[in-house]
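# Next input, structure requested:
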Amino acid sequence: MGNSLLETCNNWQVRRAEILARNPDMAMTVDSLDSLIERTVRSAIEIAHRVDWDFREAERRAKEVAAAGIKVNGE
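This is a model prediction of the structure:
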């Protein structure tokens, strides 16, 4: 996810510069888009951290269960 997110941000910077070069009067619109993109990226990072934490927590709990010798349905 990180590489595609970085690539998308880089592509936006290129497009942003092209838009502003051709249409300087769109600066406020582009600034609004920048804010939207920033919030979106921050949300994506937060979600990725939560998912990573959930998987690490699940792994830790599974190890605790295995160490305690607790049988899970089907095993």
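
# make it CA atoms for all contacts and neighbour counts henceforth
OK.

# Give the helix, strand or coil label for Val72.
coil (DSSP: H, G, I helix; E, B strand; the rest coil).

# Count the neighbours of it for me.
Neighbour count for Val72, taken as other C-alpha atoms under 10 Å: 8.

# I'd like to know which elements the longest helix along the chain is packed against.
Secondary structure of the chain per DSSP state H: the longest helix is helix 27-68. Here helix 27-68 touches helix 2-22, going by 3 or more C-alpha pairs under 8 Å, 6 or more residues apart in numbering; DSSP states H and E.

# Show me the contact partners of the helix it packs on.
Met26, Ala27, Val30, Val41 (C-alpha atoms under 8 Å, 6 or more residues apart in numbering).

# here's the other one to compare against:
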Amino acid sequence: MANIKHTKNELKVQRDALRRYERFLPMLQLKKQQLLAEIQSLDVQIAECARRQEQLRAGASAWLPLLNEEPD
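Below you'll find the model as predicted:
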């Protein structure tokens, strides 16, 4: 823990810091919650894109032998 001077001025500084902390902490917690929800949403979208990409690759692999053939 930090050393704190035991003076009136230092007490005021510490009280002001506590007020700022108590004022902004709920907003920061809400922002954190929103960011975590957005990350979770993006994870779902990434998984869906990966699944769709795999489907497209599987569908395209059936056509690859035809593309390698020489035209008549």
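
# Give me the distance between Phe55 of the first structure and Ala17 of the first structure.
39 Å (C-alpha to C-alpha, to the nearest Å).

# And the residue nearest the centre of the first structure?
The centroid of the first structure falls nearest to Ala44 when counting by C-alpha atoms, centre = their mean (2.6 Å).

# what does it align to in the second structure?
Aligning on TM-score structural alignment places Ala44 of the first structure opposite Ile39 in the second structure.

# Report the separation between its match and Ala47 of the second structure.
12 Å.

# Equivalent analysis for Gln34 of the second structure, please.
20 Å.

# again, but for Arg19 of the second structure
Distance, Arg19 of the second structure to Ala47 of the second structure, using C-alpha to C-alpha: 43 Å.

# give the contact list for the match of Ala44 of the first structure.
Ile39 of the second structure touches nothing, counting by C-alpha under 8 Å, 6+ apart.

# if I look at it, how far off is Trp63 of the second structure?
36 Å.

# and if you look at Leu42 of the second structure?
32 Å.

# can you check Asn9 of the second structure too?
Asn9 of the second structure sits 78 Å away from Trp63 of the second structure, going by C-alpha to C-alpha.

# just Glu10 of the second structure next, same as before
76 Å.
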